[in-house]
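Enquirer: quick one: sequence plus predicted model below, questions after.
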Amino acid sequence: MSLIVQKFGGTSVADAEKIRAAARRALRAQQQGAQVVMVVSAMGHQTDILVDLAAQVCEDAPAREMDMLLSTGEQVSVALMAMAIHDLGGQAVSLTGAQMEIRTDSAHGKARIRSIGADRIRAHLDAGRIVIAAGFQGIDENLNITTLGRGGSDTTAVALAAVLGADMCEIYTDVDGVFTTDPRIEPAARKMDCVSHDEILELASLGAGVMHSRSIEFGKKFNVPIHVRNSGVFTDVPGTIIGPLSEAADRAVSGAALTKNEAQLTIAGVPDKPGVSLALLESLSAANLSVDMIVQSRGADGRANISFTVLDTELNAAKKAAREAAAAVGAREVRVGEPVSKVSVVGLGMASQPGVARRMFRALADAGINIHAISTSTIKVSCLVAREQGQEALRVVHREFELGKTPSSPATIEDSLAAAKEAKAADAEAVIARLQAMEELRIDGCEIDESQALLSLRSVPDTPGVAAQIFEAIAARDVMVDLIVQSIGEDGLTSVGITVPQKDAKAAADIVAEVAEKIGGEVSLDPGVAILSVTGVGVRSHTGVGTRIFRALSAAGINVEMIGTSEVRVSVVIGGEHGAKALAATEKAFADVIR
C-alpha cells in the first residue's frame, strides 16, 4: 500500500468550507488505496493574530511562551480537520507535535528537528485512520513546546514523509505549482512540470515563496519527491515535482527570483590578515543570524572590506553584531547601505554553459539598472540592485533567458518520479542512517581547486554597464570565469574580483586592463590562488558553517582573499601555496558531519 503525506497551508484551511474540501481530498486519496497523513497549518492569518495579541500584552514576550502560544493555531486546525473527516464518513485522529514525538533542539522560534517517533503514526495508519498532524511544532528534551520557524509546516510534512518512507509528499497551496519566477511580478512566468532539489534550494533561499529551504533540504537528504499543487483545483491536475531532475538539462537558467527587502552592511577597513573573517562570522552566528549574501573584496594597503546582506527584519541585530566584530578586529567602521533587492538566476545548466553572468549583466545595463554587488556559484548568479528597481530587474532577466518559453525537450513529471524512486532505492541504507540525526548539518565534501588565478579590478565606477563591459570583453576571448565577486560600492567606486584558469590568466589580465583604460580602475593579478569549497545540504541555513571554515583557516594561519556563498556551497579564495594545508584543516573541522 502506498503512503502519501499531504500538507495544507493556512490559505487552504482558512475557513470551514476549505477545511471540508481538504478533508474530501484526503478521503479520496485513501479510497484510491493510499495511507494518508495530513499536515495542517494554522487557519488563514491565525498566527499573525496571535503574534499581534502577544504584542498587546507584552513588549518583549519570552520565546518559550511565544512557542506555547503560536502552537495553538495548528492544534485548532488539526482538531477541526479530524472532525470534518469524521463527518464525511471517514476515520481520523489528530496529533500534536508532542504526540508524534517530534523531538527538536531548544532554539525557540527556530527549532531544528532531531528525530521523529513513527510508531504511533504507523499504528493509526494500519488501523485505517487518516492521521492529521499539527505542523510547525515539536518538543525539546525538557518537553517544552517548540516551533520550527518560517515554513515550519512544510518542514514537518517533508520530515514525516522521510521518516515514514512515503511515496510522495504533496504540498497544497494557493498556486498551481513552482513557476519560473513570481507570476505576480512577471506575467510571463511559466509553471514548470519539474525542478531539481538543488535549483529549488537556491530559489527558495532567494525569495521564491512557494516553500521554505529547510523543507527542501529534507527532500534532498532523504530522496523525497515533493509535489506542489493547487488546493483549489478539485481534479487531479498535476503541479510541479521537486526531485532529482531539472526541467531541461540543456537550458542554462531554470528560474529567477527576487528577494525584495534586503539590508546591506559593510565592515570597512578590516585588517587583511588571518582570523578577521572568523571574528565576523562568530559574532553573527552567536546572534543566530543567517547571512544572505557575503562578499569580501581583496584587500589593498593591508585593509579589506567585508559586506553582507540580511533581511530588513534582522538589520538591528546584524548592526549590533557587526559593530562588536569591527571593534574586536580593529576595523575602521560599519556602514549601512541604501535599501536593496537581490535578483538572481538559477540553473543546473550553468555549470556546463558559459555566458550566463555576461548576459545577465548586459540585460540589466541596457535597462539602466546598476549592479551594487555580485556573488556567484556553480548554479547561481545574484546581483544587488536598488530596491525601487528590483521588480523591473526580475522582469528583465526573466525575459533575457526566455524563461516564459517551454524548453524544447522538458523532463516530465513521470521522469522525475522515476528518477526519485531510483535514487531512493540506491541510497536506502544511507537514508536510514541519516534519519538518526534528521536536521543535522550534512557535508558532501570539501574540495580544493589549485588551477585558478585571481584578477582584481579596484576603483571602478559604480555605474550601470560596468560589469557587462568587463565580462563581455572576457567572453569575447573565450576565457572561462569561475567565481565573480563585486563588492558594495563606496564613494561612487566599486571593486570586482574574478577567478579564471591559470592558463588564461595573462590573457584575461590584458583584456581587463584594456577595459580599465576606458572606464577607469586599477588591475592586479595573482597568478596562483586556490579556491576552497565546502558543499552540502544546509550550509547556509546552519549559521555555524562559515564559522567552522574560518576558524580552521585562522588556526592554520591562512588568510581569506575573497568569499562567495550559495545555498549549498561556501567558497573562499586563498593563496595558492596554502591549498593542501587549507583542505586538510577544513576536512578536519567537518570530520563529524562529512557523509
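Expert: That came in fine, so what should we check first?
Enquirer: going forward, measure contacts and count neighbours with C-alpha atoms only.
Expert: Noted.
Enquirer: ok, the residue nearest to Val291 when sequence neighbours are not counted to Val276 distance?
Expert: In this structure, Val291 finds its nearest non-sequential neighbour in Val310, 5.5 Å apart by Cα to Cα, 6 or more residues apart in numbering. Distance, Val310 to Val276, using Cα to Cα, to the nearest Å: 20 Å.
Enquirer: likewise Gln353?
Expert: Gln353 sits at a distance of 35 Å from Val276 (criterion: Cα to Cα).
Enquirer: show me how far the helix or strand harbouring the residue nearest to Val291 is from its chain's centre.
Expert: Following DSSP states H and E, the helix or strand that holds Val310 is strand 303-311. Put simply, strand 303-311 sits 19 Å off its chain's centre (Cα atoms, centre = their mean, to the nearest Å).
Enquirer: moving C-terminal from it, which element do we reach first?
Expert: Moving toward the C-terminus from strand 303-311, the next element (DSSP H and E) is helix 315-329.
Enquirer: show me which residues of that following helix are buried.
Expert: Using 16 or more other Cα atoms under 10 Å as the burial criterion, the residues of helix 315-329 that qualify are Leu315, Ala318, Lys319, Ala321, Ala322, Arg323, Glu324, Ala325, Ala326, Val329.
Enquirer: same check on stretch 93-111?
Expert: For stretch 93-111, burial by neighbour count (16+ other Cα under 10 Å) applies to 93-98, 100-111.
Enquirer: next, the one to line up against it:
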Amino acid sequence: MSLIVQKFGGTSVADCEKIVAAARKAIRAQREGHQVVMVVSAMGKNTDVLVDLAQQVSDNPPAREMDMLLSTGEQVSVALMAMAIDALGSKAVSLTGAQIGIRTDSTHTKARIRSIETSRVKQLLDEGNIVIAAGFQGIDENLNITTLGRGGSDTTAVALAAVLDADTCEIYTDVDGVYTTDPRVLPDARRVPQIAYDEMLELASLGAGVMHSRSIEFAKKFGVPIHVRSSFTDVPGTLIVHDPESRTRPVSGAAITKKEARITLEGIPDEPGVSLELFRRIAAKAISVDMIVQNISKDGKANISFTVPQNELKVTLDAVKQASELLQPENVTFDDHVSKVSVVGLGMATLPGVANKMFQVLSEAGINIQAISTSEIKISVLVSQADAQRALQAVHNGFELDVTPEDSPAEVSSVRVRDVTDPAIVVQRLREMEDLAIDDIELDRSQSLLLVRRVPDHPGIAAQVFDAVAAKGINIDVIIQNVGRDDCANVSFTCPVADYEKAFAALEEVVKEMGEGEVEGNREAAKLTVSGIGLRSHTGVGVRMFQALSSAGINVDLISTSEVRVNVIVDEHEGEPGLKALQAAFKDVLLDT
C-alpha cells in the first residue's frame, strides 16, 4: 500500500471550516487506497498571538519557555483535525512531536532533527488510522520540548516522508503551486509545473514563501518528490524533483528578500584567519550569514560586507563588536533598509549572458546596485528597499518569466513514485538526519581575477562593466561588487586565464570612459568550491572552511556564497594546498569517502 504525507499550513487550517476541508482531503486519499500521515501547523495567526503574549509578560523570554509556549499551537490543530476526521466517519490519531519520537538537538527555537522513531506511526497506519502529526516540534535528550524554527512544519513533513518511505509529500498551502516569483508581489508571475530541487533550494533561501529551505534539503537528500498544491482548489500544482522545467531557459525564477541588513567592515587586515575570526563569532550565535562580499585588498587592507536577516542585526552587531576588538577595522557600518533581488536557474551554468542581462535591465530601470554576489545557478543584487519592487519587476520581465518555455512539461496530473529505499538506508536516516553532507570539494585552476576599483556608485555601473567584457566574448564566473569608502564601487570577477588580457583591456576602456577608477588583476588565481545541501543553514560551514585555510596559511581574496555552494578565490599557487586542507577539514562529512 502506498503512503502519502500531507502537510497543511496555517492558512489551510485557519478556522474550523478549513480544518474540515483538509480532513476531507485526507479521507479521500485514504479511500483511494493510500495510507495517510497529515502534518498540521498552528491555526492561522495563532503563533503570532502566542509570541505577542510572551512579549507582553517579558522583554526577553527564555528560549526554552518560548518553545513550550509555541508548541501548543500545533497541539490545538492536530486535536481538532482528529475530531473532524472522526466526525466524518474515519479513524484518526493525533500525536505531538514528542509522541511520534522526533528527537532534536537542544538549540531552542531553531532545533535541528537528530532522529525520528517510526514504529508507532507505522503501527497506527496499519491499524487503519490517519495519523495527524504536530509540525514544527520535537523533543531533546533531556525531554525538553523544542521547535524547529521558521518553516518547521515543512521540515517535519518532508522528514517524515523520508523515514517512512512515502511515495510523495504533498504540501497544501494558500497558493496553487510554485511560481516564477511570489504572485502576491507580482500579479504576472507564472505557475511552473515542475522545478528542480537546487532551484527551489535557492529560491526558498532567498525568501520564496512557498517552502522553507530545510525541507527542500531533506527532499533532495532522500529523493522525496514534493507536490505543492492548493488547499482550496484542485489545480495540479507543482512537482519539486531533480529536473528543471526547461533546459533552454537560463532562469527559472526570481525572488525578493525585503528585510535584509548589510554590515560592512572597512580596512581590516588582508591576511589568513581574518574571515575566521569574524564568522566563527557570528556562527556561534546560530545566525545564517547570506551574501558575503570581500574584494581584493589594497595596501594590505580589505573590506568585507555580508547580509543577515534584518531581525538578527542587533545580535550580529554584538558578534561583530567582539571580532572588532581583534581585527581593529577602520570603520564598521550597517544599513537595515536594503533588500536582495535574485534570479535562479540551472541553465545559468551552461547558457551565457545571464549576469550581463540582469545588470542591463536594472540599469534601464534606473536602479542602483549596492552589492553583487553570484554562484553557478544564482545571481543576487542588493538594492535599497525603496527600489526592491521595481527591481523584481524589471528582472522578471527581462527574463520573460511570465512566458511558458516551449519545452515545458505538460501539467502535473499524477505524482511520480520514487524508487523503494533500501531498509539499511532508511535506518541510517534515523541517525543524525540533519548532519551536514558535502557532495564535492573542487579546485579550478583555470581562473584569473580582475578588479575595477573606485568607480562611481550609481545605476548602470555593473551593466557598463559587463557590457564591455561581454563585447569581447568573455565568459564570467564569480562576480562580486561591494561599496567601498567614499561611496565608490569595487567590482571583481573571475574569467578564464586565456581571456585575462582581453578582459583587462576591456576594463581599462571602461575606466577611461568613466574618467575615474583603476584596474587591477591576478592572471593566475584558483577557485576552491565546497558543494553540498544546506550549506547556508549549517552556519558552521564557512567557519570550518576559513579555519582550514587559515591553518594552512592561505589568504582568501574573494568569497561567494549560495545555498548549495561556497566559493573562495585564492592565489593559484595556494590552490592545491587549499584543496588538501578543505578535504581534510570535511573528510568526516564528504560523501563517498
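Expert: The structure has been received and is ready for your questions. Fair warning: this is a prediction, and the values are worked out from it, not measured in the lab.
Enquirer: okay, and the strand holding Val310 of structure 1 goes to which residues in structure 2?
Expert: Under TM-score structural alignment, the counterpart of strand 303-311 of structure 1 in structure 2 spans residues 301-309.
Enquirer: the matching stretch vs structure 1, average distance?
Expert: On superposition with structure 1, the mean distance recorded for stretch 301-309 of structure 2 (mean Cα distance after the TM-score superposition for structure 1) is 0.5 Å.
Enquirer: Gly128 of structure 2 falls within a strand, correct?
Expert: No - counting by DSSP: H, G, I helix; E, B strand; the rest coil, Gly128 of structure 2 falls outside a strand, being coil.
Enquirer: residues touching it, list them.
Expert: Gly128 of structure 2 makes contacts with Gln35, Lys91, as judged by Cα atoms under 8 Å, 6 or more residues apart in numbering.
Enquirer: measure it to Val93 of structure 2 for me?
Expert: According to Cα to Cα, Gly128 of structure 2 stands 10 Å off from Val93 of structure 2.
Enquirer: can you tell me what part of structure 1 stretch 446-459 of structure 2 aligns to?
Expert: Per TM-score structural alignment, the counterpart of stretch 446-459 of structure 2 in structure 1 is residues 451-464.
Enquirer: now stretch 152-161 of structure 2 on structure 1. Mean distance?
Expert: Mean for stretch 152-161 of structure 2 is 0.3 Å (mean Cα distance after the TM-score superposition for structure 1).
Enquirer: what lies in contact with that stretch?
Expert: Applying Cα under 8 Å, 6+ apart, the external contacts of stretch 152-161 of structure 2 come out as 4-7, 9, 38-41, 116, 134-137, 148, 167-169, 171, 211-212, 214-216, 218-219, 224.
Enquirer: aligned to Leu392 of structure 2, what sits in structure 1?
Expert: Checking TM-score structural alignment: Leu392 of structure 2 goes with Leu394.
Enquirer: and Gln353 and Val276 of structure 1? Which one has more around it.
Expert: It is Val276, of Gln353 of structure 1 and Val276, that has more neighbours when counted by other Cα atoms under 10 Å, with 24 against 12.
Enquirer: which of the contacts of stretch 152-161 of structure 2 are buried? Put it as a ChimeraX command.
Expert: If you want just the buried ones from these in ChimeraX, going by 16+ other Cα under 10 Å, the selection is:
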select :4,5,6,7,9,38,39,40,41,116,134,135,136,137,148,167,168,169,171,211,212,214,215,216,218,219,224
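Enquirer: can you tell me which of the contacts of stretch 152-161 of structure 2 are in helices?
Expert: Judged by DSSP state H, the subset of the contacts of stretch 152-161 of structure 2 located in helices is Arg214, Ser215, Ile216, Phe218, Ala219.
Enquirer: from the residues you listed, pick the one nearest Asn356 of structure 2.
Expert: Ranked by distance to Asn356 of structure 2 (Cα to Cα), these are led by Ile216 at 29.4 Å.
Enquirer: pull the number of nearby residues for the residue nearest to the closest one when sequence neighbours are not counted.
Expert: In space, and not counting its chain neighbours, Ile216 of structure 2 is closest to Leu201: 5.9 Å by Cα to Cα, 6+ apart. Residues contacting Leu201 of structure 2 under the criterion other Cα under 10 Å number 25.
Enquirer: max-length strand in structure 1?
Expert: If you go by DSSP state E, structure 1 has its longest strand at strand 442-461.
Enquirer: what comes up buried for that one?
Expert: Buried, per 16+ other Cα under 10 Å, within strand 442-461 of structure 1: 442-443, 445-461.
Enquirer: same thing with stretch 570-580 of structure 1?
Expert: Residues Val570, Ser571, Val572, Val573, Ile574, Gly575, Gly576, His578, Gly579 are the ones in stretch 570-580 of structure 1 that count as buried (16+ other Cα under 10 Å).
Enquirer: great, nothing more from me.
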